[in-house]
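S.K.: A structural model of the following input is requested.
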Amino acid sequence: MKIIDKITAQQGKPFYSLEFFPPKEKDNWGGFIQTVKELEKINPLFASVTYGAGGGTQENTLEITAKVKNECKMETMAHLTCVGADKKKISDFLSRLKQVGVTNILALRGDVPSGQTVDWDKADFKHASDMVAFVKKEFPDFGISVAAYPAPHPEALSFKKDRLDTALKMRVGSDFAVTQLFFDVREYFSLVDDLKALGINMPIIPGVLPIQSLDSIRRILSLSGSNIPGKLYLSLEEAQNKGGVEAVKEAGLKFAIQQIRSLLDGGAPGIHLYTLNRSSMCLNIAEEVGALS
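M.R.: Predicted coordinates:
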């Protein structure tokens, strides 16, 4: 089933979806699947499973995505990146996904792995929009989503160009978009308004990441190009000074809950929760926002 059909069936009722980062080592898969099953209590509309850039973990991605779909009974969306991909590889991978019952993908340009280079001019897929158009044509029964950036992508030439690129990805065949993490809800609503002005009225699902530590958020911000409001960062530093990492986690949890409430009150169609594979944290958030089934 295409995820967009599940979103449409909600008839405007807010929903939750989850993003998982499966462990690379198969010895850890049992614990991971248990975590996913514990989060069935949230009754997520769908779950997304990250994908190793360059195809290095493609086999693992296929197997673990199938487990989430078939063992945990969640509609599952596999990440698919342009890095290291050509038309044959993508066709083969999509065919195998279909065989295991997964027919939804998140099309991404992807980051080039450290120490590698990519000649984008010679690549079959230079942009995520190229991937979207290919999948739409060759696998029309697949649901397709893309990433959107409340703050521009770190490689974007300009704010305007980033919005135009996002609109293009959606016009060529995407059903909906999921945002990169952000911490200022005004950025999300600005993104939605900008896309509407460009004629894009498809669902834009905000992605929410609960802050776990100052070190982790610094690392994530450096990798994603996102930003954090100064007031929030200072409050996290104050929490660190007073109570250490646990106090930062508590402050991050409270902020995520506040962020979710503000987004839903403002009309966001649902919330895509970056789980960090932490079931207790996610269940705590779900209980506070009234999302437990």
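
S.K.: every contact and neighbour count from this point should use C-alpha atoms.
M.R.: Fine.

S.K.: chain neighbours aside, what residue packs nearest to Asp194?
M.R.: Nearest residue to Asp194 in three dimensions, chain neighbours excluded: Arg163, at 7.2 Å (Cα to Cα, 6 or more residues apart in numbering).

S.K.: now the strands for this structure?
M.R.: Ranges of strands in the chain, per DSSP state E, are 15-20, 47-49, 76-81, 104-108, 143-148, 176-179, 204-205, 207-208, 270-274.

S.K.: need those in JSON lines (columns: mean neighbour count and distance to Ser280).
M.R.: Shown next, in JSON lines, are those (neighbours: other Cα atoms under 10 Å; distance: least, Cα to Cα, whole Å):
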{"stretch": "strand 15-20", "mean neighbour count": "21", "distance to Ser280": "14"}
{"stretch": "strand 47-49", "mean neighbour count": "23", "distance to Ser280": "17"}
{"stretch": "strand 76-81", "mean neighbour count": "26", "distance to Ser280": "21"}
{"stretch": "strand 104-108", "mean neighbour count": "25", "distance to Ser280": "26"}
{"stretch": "strand 143-148", "mean neighbour count": "26", "distance to Ser280": "27"}
{"stretch": "strand 176-179", "mean neighbour count": "21", "distance to Ser280": "23"}
{"stretch": "strand 204-205", "mean neighbour count": "25", "distance to Ser280": "23"}
{"stretch": "strand 207-208", "mean neighbour count": "24", "distance to Ser280": "16"}
{"stretch": "strand 270-274", "mean neighbour count": "24", "distance to Ser280": "13"}
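
S.K.: possible to save the ones you listed as CSV with distance to Glu155?
M.R.: Below are the strands of the chain laid out as CSV (distance: least, Cα to Cα, whole Å):
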stretch, distance to Glu155
strand 15-20, 24
strand 47-49, 24
strand 76-81, 16
strand 104-108, 14
strand 143-148, 13
strand 176-179, 16
strand 204-205, 21
strand 207-208, 20
strand 270-274, 23
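
S.K.: for the comparison step, fold the sequence that follows:
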Amino acid sequence: MNLTVDQLHEARRAVDDPLFADLAGDAQISFEFFPPKTEKMEATLWDSVKMLEPLGPRFVSVTYGAGGSTRERTHATVRRIVRETPIKAAAHLTCVDASKAEIEEVISDYWDAGVRHIVALRGDPPRKGDTFETFQPHPDGYKSAADLVAGIKAFKPFEVSVAAYPEVHPEADSAQADLDNLKRKLDAGANRAITQFFFTAENFFRFRDEAAAAGIDAEIVPGILPISNVATTKRIAGMCGAAIPAWMDRLFDGLDALPAARQLISATVAAELCRKLYAGGVREFHFYTLNRAELSYAICHLLGIRPVEEDKTKETAQ
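M.R.: A predicted model of the protein is given here:
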């Protein structure tokens, strides 16, 4: 990674001063949620949305289950965010088990509901146990995320985000093939890429440099996953190709019965990662919240981000 003079100054400041002292609060943030299955989970989700809303996220996204398994719940959650909050909502959309006509109907409904942002993904096929079946395009559907992006853009002028994989998609033939696929998605009209989660800043910086060398100049936003459950994180990481460093595995060892201590360590690890990314010039962060707001809120606070109302109060006082 080739750092600018300003980034070198910021990197030295991160070492010499308290890590989070007087950060400018100039980072932009977004959050991801998944559609709730029960009334209790829905209450937790909406508590989280309301807690994070004052931080002024660029958008919040709502996931789409493997094989389209959460389709209706995703739609309902996105519509409620649009209806009941000022936050811009982004709906995940996949190619799995859907014809072009069905997808056109879905995005038409989103447009009519006021949604202007879609996270376009090829999507995972239905799962058998801990493994996914091989992806098979719908006979009348889109064959890839790049095709889906092009279809969305041809239908309505949505803002479109796509996925990127700093540690290479598990199904990719090679790192170069994975980069080529990312470039196809962006060339098809996507506005930005959001990465799969990772746990070392070097992985992101390396990927960012490789993307630039491949001619990719679009915004690449790091996806941050604060670990709330180590076993779940290991399972997800195994399916998406993300590596958990051995030191992190050891760090959480023995904390299964100590959720408060686990949360403290989780926030510390994720915040340190964000601080290193910030020192390297990153100013956009996307948080995988797992529908819990506390960890993401704490990290945003450490990054200098404050509730919008608080900022307005300060301006008025001056």
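
S.K.: pretty sure Pro206 of the first structure sits against Tyr274.
M.R.: No: contact between Pro206 of the first structure and Tyr274 fails when scored by Cα atoms under 8 Å: they sit 10.4 Å apart.

S.K.: so what secondary structure elements neighbour the helix ranked longest in the second structure?
M.R.: For the second structure, the helix reaching the highest residue count under DSSP state H is reported as helix 259-279. Using 3 or more Cα pairs under 8 Å, 6 or more residues apart in numbering; DSSP states H and E, the elements in contact with helix 259-279 of the second structure are helix 5-16, helix 201-213, helix 294-302.

S.K.: the second one against the first structure, how far on average?
M.R.: So that's helix 201-213 of the second structure. Its aligned residues in the first structure lie a mean 1.2 Å from helix 201-213 of the second structure after superposition (mean Cα distance after the TM-score superposition for the first structure).

S.K.: one step back: and the residue nearest to Asp194 of the first structure, what pairs with it in the second structure?
M.R.: Aligned against the second structure by TM-score structural alignment, Arg163 of the first structure finds its counterpart in Leu179.

S.K.: then Lys231 of the first structure?
M.R.: Superposed on the second structure with TM-score structural alignment, Lys231 of the first structure falls opposite Trp247.

S.K.: state the number of residues packed around its match.
M.R.: Residues near Trp247 of the second structure, counting by other Cα atoms under 10 Å, number 9.

S.K.: on that earlier part again, quick one: average offset of the longest helix of the second structure versus the first structure, please.
M.R.: Looks like 1.5 Å for helix 259-279 of the second structure (mean Cα distance after the TM-score superposition for the first structure).

S.K.: what comes up buried for that helix?
M.R.: Buried residues in helix 259-279 of the second structure, defined by neighbour count with 16 or more other Cα atoms under 10 Å: 262-263, 265-279.

S.K.: likewise for stretch 299-318 of the second structure?
M.R.: Result for stretch 299-318 of the second structure [16+ other Cα under 10 Å]: buried residues Ile299, Cys300, His301, Leu302, Leu303, Ile305, Arg306.

S.K.: next, format the residues you listed as a markdown table and append distance to Tyr110 of the second structure.
M.R.: What follows is those, written out as a markdown table (distance: Cα to Cα, whole Å):
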| residue | distance to Tyr110 of the second structure |
| --- | --- |
| Ile299 | 31 |
| Cys300 | 29 |
| His301 | 32 |
| Leu302 | 35 |
| Leu303 | 33 |
| Ile305 | 30 |
| Arg306 | 31 |
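
S.K.: in those, find the pair that's most separated.
M.R.: Put simply, by Cα to Cα the two of those set farthest apart are Ile299 and Arg306, 11.0 Å from each other.

S.K.: let me see the residues that make contact with stretch 234-248 of the second structure.
M.R.: Residues from elsewhere that reach stretch 234-248 of the second structure (Cα atoms under 8 Å, 6 or more residues apart in numbering): Thr131, Glu167, Val168, His169, Pro170, Gln196, Phe197, Phe198, Phe199.

S.K.: redo that, cut-off 7 Å
M.R.: Applying Cα atoms under 7 Å, 6 or more residues apart in numbering, the external contacts of stretch 234-248 of the second structure come out as Glu167, Val168, His169, Pro170, Phe197, Phe198, Phe199.

S.K.: same question for stretch 53-63 of the second structure.
M.R.: If you take Cα under 7 Å, 6+ apart as the criterion, stretch 53-63 of the second structure is touched by 28-35, 74, 78, 87-92, 305-308.

S.K.: what's that stretch aligned against in the first structure?
M.R.: Taking TM-score structural alignment as the measure, the first structure aligns residues 40-50 with stretch 53-63 of the second structure.

S.K.: show the end-to-end separation of that stretch, please.
M.R.: 19 Å (Cα to Cα, to the nearest Å).

S.K.: from Val60 of the second structure, how far off is the closest residue to Ala113 of the second structure other than its chain neighbours?
M.R.: Spatial nearest neighbour of Ala113 of the second structure, chain neighbours left out: Arg79 (6.5 Å); criterion: Cα to Cα, 6+ apart. Separation of Arg79 of the second structure from Val60 of the second structure (Cα to Cα): 12 Å.

S.K.: over to Thr74 of the second structure?
M.R.: Taking Cα to Cα as the measure, Thr74 of the second structure falls 12 Å from Val60 of the second structure.

S.K.: what residues sit buried inside stretch 100-120 of the first structure?
M.R.: Using 16+ other Cα under 10 Å as the test for burial, stretch 100-120 of the first structure gives Val102, Thr103, Asn104, Ile105, Leu106, Ala107, Leu108, Arg109, Gly110.

S.K.: and the residue nearest to Ala113 of the second structure, how close does it get to Ala214 of the second structure?
M.R.: Distance, Arg79 of the second structure to Ala214 of the second structure, using Cα to Cα: 37 Å.

S.K.: next: Cys240 of the second structure.
M.R.: Separation of Cys240 of the second structure from Ala214 of the second structure (Cα to Cα) stands at 22 Å.

S.K.: same deal with Lys314 of the second structure?
M.R.: 44 Å.

S.K.: same question for Val308 of the second structure.
M.R.: Separation of Val308 of the second structure from Ala214 of the second structure (Cα to Cα): 38 Å.

S.K.: also Tyr110 of the second structure?
M.R.: Using Cα to Cα, Tyr110 of the second structure is found at 33 Å from Ala214 of the second structure.

S.K.: okay, the two: which has more neighbours?
M.R.: More crowded of Tyr110 of the second structure and Ala214, by other Cα under 10 Å: Tyr110, with 19 against 14.
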